[in-house]
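Peer 1: model this:
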Amino acid sequence: MCGRFALTATADQTAAFMGIGEVEEFPARYNIAPTQPIMMVLSGPPQPPGSNLPDRQAMLVRWGLLPSWVKDTRAFPLLFNARSEEAATKASFRTAMRHRRALVPASGFYEWQQAGGKKGQAYWVRPKRGGLVAFAGLMEAYAEPGGSEMDTGAILTTSANADIGHIHQRMPVVIEEQDFSRWLDCRSQEPRDVADLLKPAEPDFFEAIPVSSLVNKVANTGPEIQERDTGEALAQPEKPKRRKPGADDDQMTLF
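Peer 2: Predicted structure coming up:
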């Protein structure tokens, strides 16, 4: 699963990598957590032939997808991840998988090695080549009972490759740059047409760097949380959280 990630590139670097127009400057974010706003890139409106305008658009969404049919958000689990193997068929994700596939720019993500069912050593997982990576995402607009709308999203996950498997059994789905357009094309590409993209990253794509328990706390947002752990500070197991009825093992509760 992917429960924390980082986006430390500049706005210009992110826009160039994602193939979008100018975006407002934003600070480096070293510890992005569920319920916080994240950038998602979606296919934009069709452009006329010969237009130089980008056909992709960036938007901020709340990390934690809420399907449009949810009535009581207090009893619904926080879907910050979606299992790619069932996204096209599961009620929570199938509409977004068909109509609102997205990309999530990131510099890397964090994962915790499980020890007896508890969080153990934390790792900062980043592309070996450096730079940015794009995770497969899903976006859904949720209309609150009061009438206001909130854009929400989830990151798709798949089985971990050999780089990550010794840490956790799941990892985010990585969409390669040459596949951005096909993944985002919800007009002519149905879920079955892009199913081949929902696979683990190639071997040696990522490197996993052990880091200290600083990353465990959302309040820690500085670059020091990505510094290599020298062994002086290991992650402390967290107390088990109470779960809402029906919550997925790989999800967190909403409120």
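Peer 1: every contact and neighbour count from this point should use C-alpha atoms.
Peer 2: Will do.
Peer 1: Q36 versus M59, what's the distance?
Peer 2: 13 Å (Cα to Cα, to the nearest Å).
Peer 1: hang on, I meant Q178
Peer 2: Taking Cα to Cα, one finds Q178 at 29 Å from Q36.
Peer 1: these two: who's more crowded?
Peer 2: Neighbour totals were compared for Q178 and Q36, and Q36 leads with 11 against 8 (other Cα atoms under 10 Å).
Peer 1: ok, that one - contacts?
Peer 2: 62-63 (Cα atoms under 8 Å, 6 or more residues apart in numbering).
Peer 1: then A28?
Peer 2: Neighbours of A28 in contact, by Cα under 8 Å, 6+ apart: 7-10.
Peer 1: can you tell me which of the residues you listed are buried?
Peer 2: 7-9 (16 or more other Cα atoms under 10 Å).
Peer 1: so which of the residues you listed would you say is closest to M252?
Peer 2: L7 (21.8 Å; Cα to Cα).
Peer 1: my guess is the closest one contacts P37. True?
Peer 2: No: counting by Cα atoms under 8 Å, L7 sits too far from P37 to count as a contact (11.9 Å).
Peer 1: contacting residues around F135?
Peer 2: 103-106, 155-156, 172-175.
Peer 1: just the closest of those to E86, please.
Peer 2: Once Cα to Cα is applied, the member of these that ends up nearest E86 is L156, at 10.0 Å.
Peer 1: pull up the overlap in contacts between M59 and Q36.
Peer 2: By Cα under 8 Å, 6+ apart, no residue touches both M59 and Q36.
Peer 1: show me what counts as buried in the lengthiest helix in the chain.
Peer 2: If you go by DSSP state H, the chain has its longest helix at helix 11-18. Within helix 11-18, the residues that count as buried by 16+ other Cα under 10 Å are 11-12, 14-15, 18.
Peer 1: kindly report the same for stretch 28-37.
Peer 2: 29-35, 37.
Peer 1: do stretch 173-190 as well
Peer 2: 173-175, 180, 182-186, 190.
Peer 1: to check against the first, give me the structure of this:
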Amino acid sequence: MCYDIAFSANIESIFKYLPQLKAGGNLDIHFDPTWHKIGMSYPQWPVITHRNGLQLEQFTWGPIPKLLDTLEKVKRQRQLYLNARSEKVLENGTMWNAIRHQRCLIPATGFFEYRQVPGWKNKVAYHIKSREQEIFFIAGLWALSNSWDVDKPERIPTFTLLTRSANPLMAQIHNGGDNAGRMPMMLTNELAEEWVKPSLTDTDIREILRYKLPAGQLDCWPVNSVRKVKPDDATVIAPVIHEGLPALQL
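Peer 2: Reported below is the predicted structural model:
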């Protein structure tokens, strides 16, 4: 699944790709560029919603469903809700189906995934980005969650990032673990605009979720592990050469 993302651009860059945000967006939002954030730190992140017109907001990554009704459960299980399978959005009885009308977009400049290489002890980290534009949009869902913070007892806006079956390139990279063969639900700019429209029917949602970004629209290269503490700068995505690493089939 996708737990590592980046937004290394200026926040104002989002308006270049969704210019209609200028009318309803919040230009006062403060978000420092970051080369890597891990979902398990439950960071604040810019998201686009249509709660009160199309607007840019700042939500916390990681919903806290009602079934996590103790602080211990929150600590142990919240990470399970950082991602949601797109196939579950229209599946009756699921949490994601219940909030399918609370749609949002997660802007990013890149994400990271690990490749399992036969015979190698350690997996190889990759940085993946759009080949065609600096910022791309990932489909998401948002929800108001109990904060479990005694100093801030009010409910907080949170989001989950949708994933789907991987395209041929991502299937080669995300090829190990229980959730192998997945990738973020990346959308074209046109589909991103559609995704947050309040008037979408379930049929409309289904059509958007069928979209799979072609492998040829992605760039990727090996990097050092992003799960180790390091400065939050461009060195995070510096290419790394691994002797003997089998080439990806592009």
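Peer 1: overlay the chains and give the TM-score.
Peer 2: The TM-score (TM-score structural alignment, normalised by the length of the second structure) is 0.79; 221 aligned residues with a Cα RMSD of 2.4 Å.
Peer 1: ok, back up a step: reformat the buried residues of helix 11-18 of the first structure as a markdown table; add distance to W112 of the first structure.
Peer 2: Below are the buried residues of helix 11-18 of the first structure laid out as a markdown table (distance: Cα to Cα, whole Å):
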| residue | distance to W112 of the first structure |
| --- | --- |
| A11 | 29 |
| D12 | 31 |
| T14 | 26 |
| A15 | 30 |
| M18 | 28 |
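Peer 1: tell me the one of the residues you listed nearest D55 of the first structure?
Peer 2: Among the buried residues of helix 11-18 of the first structure, and counting by Cα to Cα, the member closest to D55 of the first structure is M18, at 10.9 Å.
Peer 1: P105 is in contact with the closest one, correct?
Peer 2: Yes: contact criterion Cα under 8 Å: M18 of the first structure and P105 qualify, at 7.4 Å.
Peer 1: re earlier: which of the buried residues of stretch 28-37 of the first structure fall in strands?
Peer 2: Members of those lying in strands (criterion: DSSP state E): 29-32, 37.
Peer 1: wait, which of those is closest to L66 of the first structure?
Peer 2: P37 (13.9 Å).
Peer 1: hang on, isn't that closest one packed against L65?
Peer 2: No: using Cα under 8 Å, P37 of the first structure is not in contact with L65, being 11.7 Å away.
Peer 1: counterpart of R228 of the first structure over in the second structure?
Peer 2: Taking TM-score structural alignment, R228 of the first structure has P239 as its aligned residue in the second structure.
Peer 1: ok but that match is inside a helix, no?
Peer 2: No: secondary structure of P239 of the second structure (DSSP: H, G, I helix; E, B strand; the rest coil): coil, not part of a helix.
Peer 1: could you tell me how many residues sit around it?
Peer 2: Count around P239 of the second structure with other Cα under 10 Å applied: 14.
Peer 1: what of L71 of the second structure?
Peer 2: Neighbours of L71 of the second structure using other Cα under 10 Å come to 12.
Peer 1: isn't it right up against W148?
Peer 2: Yes: the criterion here is Cα under 8 Å, and L71 of the second structure meets it with W148 at 6.8 Å.
Peer 1: can you count the residues close to the residue nearest to T35 of the first structure when sequence neighbours are not counted?
Peer 2: Spatial nearest neighbour of T35 of the first structure, excluding adjacent residues (Cα to Cα, 6 or more residues apart in numbering): W63 at 4.9 Å. Applying other Cα under 10 Å, we find 26 residues neighbouring W63 of the first structure.
Peer 1: do V104 of the first structure as well
Peer 2: 24.
Peer 1: any idea how far it lies from D179 of the first structure?
Peer 2: For V104 of the first structure relative to D179 of the first structure (Cα to Cα), the value is 14 Å.
Peer 1: thinking again about what came up before, so the match of R228 of the first structure sits right up against S225, yeah?
Peer 2: No: taking contacts as Cα under 8 Å, P239 of the second structure lies outside contact range of S225: 11.3 Å.
Peer 1: buried sites along stretch 197-213 of the first structure?
Peer 2: 197-201, 205-213.
Peer 1: report the secondary structure state of the spatially most central residue of the second structure.
Peer 2: Nearest to the geometric centre of the second structure sits L161, at 4.4 Å (Cα atoms, centre = their mean). Here L161 of the second structure is recorded as strand under three-state DSSP.
Peer 1: next up, the contacts around it.
Peer 2: 2, 82-84, 106, 138-141, 184-185.
Peer 1: and for the alignment partner in the first structure of it, nearest residue in space, chain neighbours not counted?
Peer 2: The alignment partner of L161 of the second structure in the first structure, by TM-score structural alignment, is I155. Ranked by Cα to Cα, 6+ apart and with sequence neighbours excluded, the top spatial neighbour of I155 of the first structure is G137, at 4.4 Å.
Peer 1: give me the mean deviation of the helix or strand hosting that neighbour from the second structure.
Peer 2: Using DSSP states H and E, G137 of the first structure falls within strand 133-143. Compared with the second structure after the fit, strand 133-143 of the first structure shows a mean deviation of 0.7 Å (mean Cα distance after the TM-score superposition for the first structure).
Peer 1: near S86 of the second structure, how many other residues are there?
Peer 2: Neighbour number of S86 of the second structure under other Cα under 10 Å is 22.
Peer 1: same check on K128 of the first structure?
Peer 2: 11.
Peer 1: give me every residue that touches it.
Peer 2: With Cα under 8 Å, 6+ apart, K128 of the first structure has these contacts: 204-207.
Peer 1: sounds good, over and out.
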